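1. Here is my input; please provide its structure:
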Amino acid sequence: MRAPIGSFEDACPAADRLGLLTAPVARAVEKGWGGVPAEQIIHVDTDPEIADTAAFVERHGADLLSRSANCLVVAGKRGGAVTLAVCLVLSRCRVDVKGAVREHLGARKVSFAPMETAVGETGMEYGGITPVGLPDGWPLLIDPAVVDEEWVLIGSGTRRGKLIVPGKALAALPGAVVVDGLGV
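-> Here you go, the predicted model:
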């Protein structure tokens, strides 16, 4: 199978590679979501040593920078309550934590969640966190530019491998909300 974006040597339906995914991601891929069949979610096997965006793009194609999305776990605080959420923006953008995220979560303060929290709560590896298979009830804030992409490269839950999914399919994930101005 040939991946619809990038120059990957090893691509196939993610449903055929559930063993390479973390448990929460494998469960989500297996059942699909929002009318997206599991066969339409593509897994590309990659070297975990180049999981970070810059090295990854250098190896698999410069066009991926505009078609890759970063998934970041944030912690919104108001009083004693903490709300964990995920933000998904194209790799060339930053997340507007102090504006769009804070406003959407109704938090007084928002910061990126500590690595231990992000990894422990999601059941995914740092550097591979993905919006697919998030814990129940977590808000998933998505920049409209991500949804507008025909195909988007995202994490797979591990540093080894990535998922390629239709941009519109990401807006159908549980807890997803498209937030204008999320990516700046």
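
2. going forward, measure contacts between C-alpha atoms and count neighbours the same way
-> Will do.

3. you'd agree residue 132 is up against residue 30?
-> No. Between residue 132 and residue 30 there is no contact, the gap being 11.0 Å when judged by Cα atoms under 8 Å.

4. out of these two, which sits in the more crowded spot?
-> Legend: neighbour count by other Cα atoms under 10 Å for residue 132 and residue 30, higher for residue 132 (23 against 17).

5. secondary structure element for the residue lying closest to that one once chain neighbours are set aside?
-> Counting by Cα to Cα, 6 or more residues apart in numbering, the nearest residue to residue 132 once its immediate chain neighbours are dropped is residue 25, at 5.7 Å. Residue 25 belongs to helix 23-31 when assigned by DSSP states H and E.

6. One more, please, to line up against the first structure:
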Amino acid sequence: MGEGADEVLVAPIDPTLADTAAFCEAYEVGLDVSANCVVVSGKREGVTRYAACVILATTRADVNGVVRRMLDVRKASFAPMAEAVELTGMEYGGITPIGLPEGWPILVDARVAGTPYVIIGSGVRQSKIALPGPALGGLPGAQVVDGLAKSVDTVARET
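-> I've put the predicted structure just below:
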């Protein structure tokens, strides 16, 4: 995992509280240090391309802007839950950038990489991982991307 790997912590949690909003409220964790890993996909020449986006809970991935361009597809969207679970081998609500299928790009929003510590899923609903944000940029296949996500306030103003 690179720099910061020795600073990774794992904590058990109530699996019914794995979803970000419930977790943050129950465990008094700020949304600004909670990161979500979302699976996105798009097709190019009949081939589906997948990527994982790691974004802060205070933001939303710019799926049809930055993500679409990075995947080099005409249209990108969030992968359906069943598909994301099957392809990653992880539980929904616990998907993490650690241990994703080989070859998948991991797009890490620059705000995540700039956060001293972030909380992410562990692959299962009954635990979370705390690690330095910069360590996520050191994962195999990871790329730190400026503007990968927009703040929730910006998204609300655009709709």
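
7. about what we covered before: could you pull out the buried residues of the helix holding residue 25 of structure 1?
-> By 16 or more other Cα atoms under 10 Å, the buried positions in helix 23-31 of structure 1 come out as 24, 25, 26, 28, 29, 30.

8. what's residue 141 of structure 1 in contact with, if anything?
-> Contacts here follow Cα atoms under 8 Å, 6 or more residues apart in numbering; on that basis residue 141 of structure 1 touches 85, 86, 87, 88, 101, 176, 177, 178, 179, 182.

9. can you give me the strands in structure 1?
-> 11-13, 42-44, 69-78, 81-90, 109-112, 140-142, 151-155, 162-166, 176-178 (DSSP state E).

10. Format the buried residues of helix 23-31 of structure 1 as JSON lines; extra columns: distance to residue 116 of structure 1.
-> Shown next, in JSON lines, are those (distance: Cα to Cα, whole Å):
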{"residue": "24", "distance to residue 116 of structure 1": "17"}
{"residue": "25", "distance to residue 116 of structure 1": "18"}
{"residue": "26", "distance to residue 116 of structure 1": "21"}
{"residue": "28", "distance to residue 116 of structure 1": "23"}
{"residue": "29", "distance to residue 116 of structure 1": "24"}
{"residue": "30", "distance to residue 116 of structure 1": "27"}
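
11. out of those, who's nearest residue 53 of structure 1?
-> residue 25 (20.2 Å; Cα to Cα).

12. what residue of structure 2 matches up with residue 87 of structure 1?
-> Under the alignment (TM-score structural alignment), residue 87 of structure 1 pairs with residue 53 in structure 2.

13. quick one on the thing from earlier: which of the contacts of residue 141 of structure 1 are retained in structure 2?
-> Retained in structure 2 by both residues aligned by TM-score structural alignment, their matches' Cα atoms under 8 Å are the following of these: 85, 86, 87, 88, 176, 177, 178, 179, 182.

14. got the residues you listed as JSON lines, with neighbour count columns?
-> Formatted as JSON lines, these follow (neighbours: other Cα atoms under 10 Å):
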{"residue": "85", "neighbour count": "23"}
{"residue": "86", "neighbour count": "25"}
{"residue": "87", "neighbour count": "28"}
{"residue": "88", "neighbour count": "31"}
{"residue": "176", "neighbour count": "18"}
{"residue": "177", "neighbour count": "18"}
{"residue": "178", "neighbour count": "18"}
{"residue": "179", "neighbour count": "18"}
{"residue": "182", "neighbour count": "23"}
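
15. Could you point out which of the residues you listed is nearest to residue 111 of structure 1?
-> Out of these, the member with the shortest distance to residue 111 of structure 1 (by Cα to Cα) is residue 85, at 10.6 Å.

16. For the residue nearest to the spatial centre of structure 2, which non-adjacent residue is closest in space?
-> The residue lying closest to the centre of structure 2 (Cα atoms, centre = their mean) is residue 37, at 1.8 Å. The shortest distance from residue 37 of structure 2 to any non-neighbouring residue, by Cα to Cα, 6+ apart, is to residue 54 (4.5 Å).

17. was I right about the one you found contacting residue 33?
-> No. Between residue 54 of structure 2 and residue 33 there is no contact under Cα under 8 Å: 11.9 Å.

18. tell me the contacts of the aligned residue in structure 1 for residue 125 of structure 2?
-> By TM-score structural alignment, residue 125 of structure 2 lines up with residue 159 in structure 1. For residue 159 of structure 1, the contact set (Cα under 8 Å, 6+ apart) comprises 47, 48, 49, 51, 125, 126, 127, 128.

19. What residues does residue 64 of structure 2 make contact with?
-> Contacts of residue 64 of structure 2 by Cα under 8 Å, 6+ apart are 75, 76, 77.

20. counterpart of it in structure 1?
-> Alignment note (TM-score structural alignment): residue 64 of structure 2 maps to residue 98 of structure 1.

21. With that, I have no additional questions.
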